[in-house]
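>>> Sequence and predicted structure below; questions after.
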Amino acid sequence: MTDVAAPWEGVDLSSYALPGGGTLLAALALTAYAMQGKSKAGSRSNEELNAAIERTVGGFFRGIGRYVAGRDLVGEPRSTATWWRSGVLVNDAGASVEDVAAIPGPRTPTSPVSLSKPAPAGRPPAGRWLLMPLRVVASMGRALAAWTRWPHAARSLVRLAPLAVAWGLWRHPEQTGPVLIGAGAVVLLVAFTGPGGLAWWAPRRATDDELLGPAVWAAARQVLRLDEESTRRKWLRLDPDLSAEGARIVLRLPLEWMGGKDAMGALQHIIDTRIPGEWVAQWERSGASQYVQWTRKPKSAEKPVLPEYVEWKSTGNRYEVFVGQAIEGDRIVDVMVHTQSATPHWGVGGDTGSGKSTVLYIPIVHGRQHGELIDILDTKQNSLIEAEGHSGVRVHKTVRECISAFAEFMVSMMAAEGAMGKDAAPGARAQLIPRLLVIDELPTLIKMAYVWWRYGLKGKGTPPFLEWFSIILLQGRSSDHRIVVGTQQFANTFFGGTMERSQIGTKIVVGLQDRISWGVAFGQSTPVIQYDTTVKGRGAFADKRQAPDAEHLYVREFQPAYITPHVAQLLAACPSAPGWFDAGEMAPWITEEVLKEADLVAAVRSFLPGGAYGPTAPTTVTPAPAAGVPAPSPSSGHVTGQGGAPGVTAHATAPGGGPAPAEDDALPPTYSLAEACAAGIVPWKHATARQYKKRSEERGISFPEGVTDGRTTSYSEEELKDWVTRWQASNKRG
């Protein structure tokens, strides 16, 4: 076959087309000539011409370089893509609504960025395979739409591919066809195995630095007053995964940046609003390299939960009383009352029925196990019934008995102080035995004592009861005479003053507490802590420790130990008390000299057994019947316990046998002004009665003094009616 010559064979192509460089030079020459002509016409100066030429040539070459390098031809980069890595769109002015919507949100370790739409739940596998070609095509379309996010190498390859294909079809058409078919097959294979098809591979997930860094940098650059030429990589660094442990955000600070409080707060605000989670700043401003570093705020430890039941245990130390468990920080600790330190006396507060009387069993058992002698003042007469019937525990129930025990306890304390001195008689100290006074319902006792004094005994002036209490609180520790109180509120009125109340070193409150009672117990500046009031006995406590991060008492959530079911058994196992105690006698170290001195300074003799105001007989401890033997009736007499055997009952006895007369039954009932108005004793409404009370004082008509429990003043019916009569008579005269 004769070869047919191609039309262009033998023709010199160089005469028809200039090389690429020649074409470029010709274009530049023509441009320069045209602009020079304009310059001659006076439109531009020579400097402007040279600058225009440089801009034109530079822009031309930059455009070629951007095209070949796979970068955007004009403007700032629209994504964070690099030569080998894909990127995410940046929030620039040229981004379209669709582009912004395509920006992926903060990722999670288990949710990679996908180019495919998830299949609806419940679709059968067959449908999935039938629709796979459509999903593959759709994923290819989404991939093409994300052109600006491609790696620059891939974009460069796509841009240069048409030139390579054109050259191949021109110079080697036979070989180029199969290559194009193979390339297409590879593209289809990649598409079918990708996220739109079999999902054998997935595109690289964007890092947190790519997703969140641009927004942080755009705002931080303004605060730092950096120019637009400053690059983010030089000043700001975000770890790729900010959810990882130890993740950091580091921002360099210019040396000339003043960075006042407002500016530092602005940088913190940027992080708080643009980075998920909570971040803590650490500033370094003193070195040659200044920066601020943010680390994720440590997760607060899960708050421990107190058990609903705490078993009581003995400490083996007389001066350490285990009372329950509390939460300190992120741990549960045992609560000890250290009675040898600054907290010799302690107390429990709470409303009636909150469980404070149950807590008082703890010092009773602990004291008896260590040989202490216990006096209980229980005007409710049944709140500490589990402690009755055991040697070493005297329970005083009437007001007269309680006040007498109060007086004897104070004299015992004063005598013990003397017996411990250097000038004491030999052997006096050996007689001493530690003693504990447990007062249940202190406000009730104080109020009843005042009613008894004012209306029962017709006493004049102020009774000495609170003065005794104050003296014991201030001096009791040095003589091993301690007090534990149960009270509705730790008000100064019940203790004689602020100085005396502060001797109650450990204060425990149980049950629901109103804000006033909380402030009275722990101080007005102490914040109220929340605890579950549905749990029996749950409350709070504070000793004389200051809060680690504030200037107020360290109050902790508290669950007292529950000892009630074991009280009788534990007390029965304690050593017997001395016979004089169970017999109701005064302490043997109380001498006549001490008694005279105490009576001189505190007026106690009249309130002791046998005195004018004392009980007709002391409170004694008598053996209880053995198991299975019926208890004797009150009229069957009593047996005085000389040996202090376990299983005894404490009560007051008359000289001729049998129980003492109910000396408090004759006390008149008392009413607050509101109660008196409601009962008709005062014939006006409460608001009117209060006005008349104020007016009567202005007219010189005395109003009854009454008695108070610290919050409410009460009056007898007789004195209220007397005041009403005098007030009405004054109105008639007027």
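Received the coordinates, thanks. Numbering: from 1, shown residues only.
>>> going forward, measure contacts between C-alpha atoms and count neighbours the same way
Noted.
>>> Is there a neighbour count for Glu719? I'd like the number.
By the criterion of other CA atoms under 10 Å, Glu719 has 15 neighbours.
>>> Likewise for Pro565?
Neighbourhood size, Pro565 [other CA under 10 Å]: 9.
>>> Identify the residues contacting it.
Pro565 makes no contacts at all, as judged by CA atoms under 8 Å, 6 or more residues apart in numbering.
>>> what's the distance between it and Val348?
Going from Pro565 to Val348 by CA to CA, to the nearest Å gives 20 Å.
>>> For burial, what's the neighbour tally of Gly710?
15.
>>> can I assume it is in contact with Thr493?
Yes - the pair Gly710 / Thr493 is scored as a contact, 5.2 Å apart, by CA atoms under 8 Å.
>>> got the contact list for the helix or strand that Val280 is a member of?
Val280 belongs to strand 279-284 when assigned by DSSP states H and E. For strand 279-284, contacts defined as CA under 8 Å, 6+ apart pick out 268, 271-272, 290-297.
>>> can you rerun that using 6 Å?
Contacts to strand 279-284, defined as CA atoms under 6 Å, 6 or more residues apart in numbering, come from residues 290-297.
>>> Got a ChimeraX select line for the buried ones in these?
Of the contacts of strand 279-284, the buried ones go into a single ChimeraX selection, burial set by 16 or more other CA atoms under 10 Å:
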select :291,292,293,294,295,296
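>>> try this one next to it:
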Amino acid sequence: MIRVTAPWVADPSFAAMASDSGFEVRMVDWLTGHRPDASQLQIGLIAGLAAISVLCGLGYRRMAEKGKKERPGVNGAFDALGEGTAAAVGALGLVVWRFCVGEPMWGEAKTDATFLGPGDSVTRAPMNEDSPTGETFENKDAPRRFRLAALLLLRGRSVGGADLLTRTWHSWPGAVRASVRLSAVAVAVGFWLGPLWTVACFAGIQLIVLVVIVASHRGGRGRKDARRYGPGLWGALIQVLRLSAEDQKRGRNHWMSLSDDLSSDRARVVIRLPLFWLGSEKERAVLAHVVHSRLPGQWVAAYAQRGRDPYVEFTPRPPAPPEPELPTLVEWIRSDDPARVYVGETFQGPRYVDTETETPHWGISGGTGDGKTTVLLLPVVHGRQHGALVDCITMKAAAFKDIEGESGIRVHKSGRQAVAAMAEFYVSMKAAESLQGTPEVERLPGRILVIDEFASFVKSAKIWWRYGLQAKGMPPFEAWFHMILMQGRSANHKIVVGAHTFTRELFGDTETRDLVGTKGIVGPASNPKWGVTYGLDAPRVAYKHEIKGRGVIGVTGSQAIEEIQYAYITPYAREYLRQCAAAPSWHAAGEMAPWITPEALKEAEDELAIADFLPGGAFMRGATLVTKTNTRAVQGPAPRSERVASNGKVADVTGGVTTYHDAYHQQADQSEETKLPVFSLKEACETGILPVRYDAARQRMTRARKAGQDLPEGITVGGATYYTAKELVQWWTLMETLKRPSPAPSM
């Protein structure tokens, strides 16, 4: 092993002096023997003069910075030399101090590391850019990277650990950096004096690093948000609180206090308020803006301005409660109140439709397949459970198949039969209304008219009216519908309507549409659909329309529109209906209500010329109200008034209707309603009935209307006009004939 020793230790004369008892005398002799020669003195003199010059220059600059007056001559030179020497000694002492405590040797610190704790990188930005103090922090998780690098070194992975430590040097705790520096000096001395010292130094370094790692691992987890965000908040508070210079001298810690971990649920930000700070709503809003713009997270303020020490405490805003969710499937439940129909669940709980209001009729809107017919089963089952008799109108063959044939329910699936059912329902309402104030009225059952696909019913009825009866003008059943909506409440005759959309054109006018009080939507709703259902000023409700049976419900004229999951009753509807009391036999037999007296019939005829549309009337020869039935019916007379029983004309009313226009209607169409297809103008062009494009046909019809030419009458449903193919072809042929130039007269 090679042993390295210092030069003076190897000198024999030095060893001899050290062994002699007269060490001091011989030390003088040794120094005399090693005095420098002339060349060495010259070099030393030059170096000394250079050092004096540098110190003097440094002194002159320091004096100028301090504003000291420079004395002339030698005195000034000595002043500068003294000032420079003091500055050099001070700088050297500062460097030695920084070297020993682990601080940067020169310049400003690049991180916010302390003597015992690692830090994050600090970027020195210009004032008022990122923070009032010009400091911004980059959270690169330097403490974790430092510990990782140290552990790599301890495990023998020196290359990776050394590289990572080098890149994170400024983030190390000051104690670690000081240990590394002093260890480097110790290693150098060790190599100089001997290998044993070197090994000891390496072992000491390992021990120091291990201790620091453990200490930093325990204490380095804590965040330092107070130091990170405090300067920025303090700079803004000076402006917001209008702190004077004297107030600012009290320091940041006097006016504000921040938790070290602002992400904690228990974090607090306390700001002392000056006594002159009024705390108006605007001032509080500005202070809240400052806190939210300078600190991460959302905060809630609690002011305490009473007393001699006002302050405001900001605490983390509690997390928003989870958004409530409606169930995706709601089972129907029975309602014991005949006037309240359970329809589903909202965020406020069970939702009922009240049928004892000024607008007791209600409706449901939905597209094909959205569940509109399923919702219409709810009033049917509810009404039957409370003794009501139900007539259902639909143009769909498969509709109401889950309840068809049950006692107390008649399903009408043709246009003529549906018109007869509505006519009978209207006359029944008028007769029941005439019994108001008598004891008999309490015995009358309630009645419900459910109309599914309202637009299809109107279209089918108009086709029969226009092309089956060859009638002109407005069909009378539109007036019946309006009258039932207006007067049905007092007679306990209610209507429930199902439609794709509640347009004004479908109902004839806005007044008739608004008589349908509660309106629901199942499935998606476009903006136009929302507007015609609840009004253009009704706020939209966001709901998950993609869920089957999900929709909204509200009352006409009200802003309280709720999301709802409609009850699902389809699999159990027939079972519920079979648990109800059997309906009167006259209802299952397709007869009219027995309380319809000739007087009530005559009154209805005088008002709306309705007798010819009743079963057995001039327009309804062969039409019947009998529908599919597979259940029992109550035998014997149904509840009726004494007037009906005493006049002896019950059979005349229920078996056949005496009309007042038999001679006029002898040639009327007595067959089932026509199946003649009709087309809109656009459909006629697309199917080739008209040999032009839709735009051209529409322009031709517009010009013909302005010129006063005859146009096909057609039928209007929901704002759209429909024609038969024969009508359109005849009109187009006439138009083409009028376009041809007249032949020139022969000479």
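That came through, no problem. Here the structure is a predicted model, which means the values were calculated and not measured.
>>> what's the spacing between Trp170 of structure 1 and Thr23 of structure 1?
Distance from Trp170 of structure 1 to Thr23 of structure 1, counting by CA to CA: 21 Å.
>>> What of Val682 of structure 1?
The gap separating Val682 of structure 1 from Thr23 of structure 1 is 120 Å, by CA to CA.
>>> of these two, who's got more company?
Val682 (20 against 12).
>>> Map the more buried one across to structure 2 for me.
Under the alignment (TM-score structural alignment), Val682 of structure 1 pairs with Leu690 in structure 2.
>>> Also Gln325 of structure 1?
Mapped onto structure 2 by TM-score structural alignment, Gln325 of structure 1 lines up with Glu345.
>>> Provide the contact partners of stretch 463-477 of structure 1 at residue level.
In contact with stretch 463-477 of structure 1 (CA under 6 Å, 6+ apart) are residues 344, 482, 496, 500.
>>> related to what we said a few turns ago, output the contacts of strand 279-284 of structure 1 in a markdown table; the columns should cover distance to Ala81 of structure 1 and secondary structure.
Below are these laid out as a markdown table (distance: CA to CA, whole Å; DSSP: H, G, I helix; E, B strand; the rest coil):
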| residue | distance to Ala81 of structure 1 | secondary structure |
| --- | --- | --- |
| Gln290 | 29 | coil |
| Tyr291 | 27 | strand |
| Val292 | 27 | strand |
| Gln293 | 26 | strand |
| Trp294 | 26 | strand |
| Thr295 | 27 | strand |
| Arg296 | 27 | strand |
| Lys297 | 31 | coil |
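>>> Distance to Val158 of structure 1 for the contacts of strand 279-284 of structure 1 - can I get that in a markdown table?
Compiled in a markdown table, the contacts of strand 279-284 of structure 1 are given as follows (distance: CA to CA, whole Å):
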| residue | distance to Val158 of structure 1 |
| --- | --- |
| Gln290 | 44 |
| Tyr291 | 42 |
| Val292 | 42 |
| Gln293 | 41 |
| Trp294 | 41 |
| Thr295 | 42 |
| Arg296 | 42 |
| Lys297 | 46 |
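>>> List the buried residues in the strand holding Val280 of structure 1.
Judged by neighbour count (16+ other CA under 10 Å), strand 279-284 of structure 1 contains these buried residues: 279, 281.
>>> swap in stretch 603-617 of structure 2?
603-605, 609-617.
>>> ditto for stretch 722-730 of structure 1
723-724, 727.
>>> Find the nearest non-adjacent residue to the residue nearest to the spatial centre of structure 2, please.
The centroid of structure 2 falls nearest to Ala542 when counting by CA atoms, centre = their mean (7.9 Å). Counting by CA to CA, 6 or more residues apart in numbering, Glu563 is the residue found nearest to Ala542 of structure 2 once chain neighbours are left out, at 7.9 Å.
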